[in-house]
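Chemist: Turn this into a model:
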Amino acid sequence: MLMENEAATPARAQLPQGDRSLLLVDDDKPFLQRFGRALEQRGFDVTTADSVAEGVAAIRAKAPAYAVVDMRLSDGNGLDVIEALRQARADSRTIVLTGYGNIATAVTAVKLGAIDYLAKPADVDEVISALMHETGNRAEPPENPMSADRVRWEHIQRVYELCERNVSETARRLSMHRRTLQRILAKRAPR
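Modeler: The predicted structure follows:
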């Protein structure tokens, strides 16, 4: 039997019965607040954290049923939060959000217990769909996948960040001429 509040909010009725606790970890505070409110409006009991330390502390206080974790955080890597959640609660469902997607971190996130890996910007409905997606079923292919130029640009940006914004070191690691790399870095991101 549905309560009046649940009948009035169709999105809430779509959530499975039981624990609706969700941990949202991202170091972009405006995004964290907006996304947290949107998830609360859809029936989740949201706890927010803006660092690895806060995320792990929230998990120790009460391990949530769901989590949405950014990969790059100001004090470390979101994989640490995913691992802490898996150890605290094996049945939790975790989604990784990142602006710097790559295959190696996606594989690591899945091995640590994440059920999906979404590129930013992802909207709330995409995240909820990924959280509620039945395991074992194939996910729908994205309607607007990244272009090959965008994937290349994302990879270059990631290596550039890993090299602490050192152009010479990035060019060496990418086996690319330094001037070519500088021209690529000076351009806007392709679509």
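Chemist: use CA for all of it now, contacts and neighbours both
Modeler: Fine.
Chemist: Give me the most central residue, the chain.
Modeler: With distances taken as CA atoms, centre = their mean, the residue of the chain nearest its centroid is Leu97 (1.4 Å).
Chemist: I figured that one hits Ala119, correct?
Modeler: Yes. At 5.7 Å, Leu97 and Ala119 qualify as touching, with contact defined as CA atoms under 8 Å.
Chemist: Burial check on the nearest residue to Gly76 once chain neighbours are set aside, number of neighbours?
Modeler: The shortest distance from Gly76 to any non-neighbouring residue, by CA to CA, 6 or more residues apart in numbering, is to Val52 (6.2 Å). Residues near Val52, counting by other CA atoms under 10 Å, number 27.
Chemist: The one 10 residues further on too?
Modeler: Neighbourhood size, Lys62 [other CA under 10 Å]: 15.
Chemist: Please report the distance of it from Leu85.
Modeler: 10 Å (CA to CA, to the nearest Å).
Chemist: where along this structure do the helices fall?
Modeler: 4-8, 10-14, 29-41, 52-61, 78-88, 103-111, 124-132, 148-162, 167-173, 178-186 (DSSP state H).
Chemist: just so I know, which of the ones you listed lies nearest Ser21?
Modeler: Among the helices of the chain, helix 29-41 comes nearest to Ser21, with 9.8 Å by CA to CA.
Chemist: To compare against the first, here's the next sequence to fold:
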Amino acid sequence: MAPDPTRTLLLVDDDDTLRERLARALTKRGYTVITAGSVAAGISAARANPPRFAVCDLRLGDGNGLDVVEAVREANPDARIVMLTGYGNIATAVAAVKAGALDYLAKPADADDIVAALEASGGERPEPPERPMSADRVRWEHINRIYELCDRNVSETARRLNMHRRTLQRILAKHSPR
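Modeler: The predicted structure follows:
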């Protein structure tokens, strides 16, 4: 399917590999994709060429993706926006929706899930995920999120999670569960 100039999509993610892979997949699905790797570049792109659709990562190297969502919403109030994150929780999902995002997807989300969220009509309820995260994976994501919020301080993270420091170190040393 050839890209449609009326279906402009701003894709903001600081992971170069993921951003380029998603850009190719979304271009194949008929979107004209503009990419950005930072909050500053995303805001600039949104203001220069207000997109009809946007897909934005929540945590970017230079700030919060919610700032990009607000800039897209200011540039085009009718834009359909989806947030992506590897650090999903209820508080950030609520903040994303309040900022103007339609949906909130956990990474790794594939292009079909993203397109389904972008194209869903307002009254439709999204289908449950085909492969939801396991309970072990949700726990691991939560622990890593707190660890990142504590600036990778193991002792502080262990204190906040009410967990022994050595136990936390063992969990952090393992690969993420599926």
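Chemist: highest average neighbour count across the helices of the first structure?
Modeler: helix 78-88 (a mean of 22; mean count of other CA atoms under 10 Å).
Chemist: Could you give the residue range in the second structure aligned to that one?
Modeler: Counting by TM-score structural alignment, helix 78-88 of the first structure pairs with residues 65-75 of the second structure.
Chemist: on that earlier part again, quick check: the aligned residue for the residue nearest to Gly76 of the first structure in the second structure?
Modeler: Using TM-score structural alignment, Val52 of the first structure sits opposite Val39 in the second structure.
Chemist: Output the longest strand belonging to the second structure.
Modeler: The residue-count maximum for a strand in the second structure (DSSP state E) belongs to strand 4-12.
Chemist: quick one: that strand to helix 16-28, angle?
Modeler: 160 degrees (axes from the mean of the first three to the mean of the last three CA atoms, to 10 degrees).
Chemist: Tell me what angle strand 4-12 of the second structure forms with helix 39-48.
Modeler: 160 degrees.
Chemist: Relative to the whole chain's centre, how far out is strand 4-12 of the second structure?
Modeler: 17 Å (CA atoms, centre = their mean, to the nearest Å).
Chemist: Kindly report the same for stretch 101-120 of the first structure.
Modeler: 8 Å.
Chemist: Can you give me the stretch of the second structure that that stretch aligns onto?
Modeler: The aligned range for stretch 101-120 of the first structure is 88-107, by TM-score structural alignment.
Chemist: contact partners of the matching stretch?
Modeler: 66, 69-70, 73, 80-87, 114, 117-118, 141 (CA atoms under 8 Å, 6 or more residues apart in numbering).
Chemist: Now for those: which two are most distant?
Modeler: Pairwise over the contacts of stretch 88-107 of the second structure, using CA to CA, the maximum falls at Arg73 and Glu141, 29.1 Å.
Chemist: neighbours of Leu161 of the second structure, just the number please.
Modeler: Leu161 of the second structure has 15 nearby residues by other CA under 10 Å.
Chemist: residue in the first structure matching it?
Modeler: So, by TM-score structural alignment, Leu161 of the second structure is matched to Leu174.
Chemist: Repeat that for Arg139 of the second structure.
Modeler: Checking TM-score structural alignment: Arg139 of the second structure goes with Arg152.
Chemist: and the gap between that match and Tyr100 of the first structure?
Modeler: 11 Å.
Chemist: Next: Ile82 of the first structure.
Modeler: For Ile82 of the first structure, the distance to Tyr100 of the first structure - CA to CA - is 17 Å.
Chemist: ok, now Val124 of the first structure?
Modeler: The separation that Val124 of the first structure has from Tyr100 of the first structure, given CA to CA, amounts to 19 Å.
Chemist: Likewise for Ala119 of the first structure?
Modeler: Applying CA to CA to Ala119 of the first structure and Tyr100 of the first structure gives a distance of 7 Å.
Chemist: And Thr48 of the first structure, by the same measure?
Modeler: 21 Å.
Chemist: do the same with Arg172 of the first structure
Modeler: 20 Å.
Chemist: How about Ile156 of the first structure?
Modeler: Taking CA to CA, one finds Ile156 of the first structure at 10 Å from Tyr100 of the first structure.
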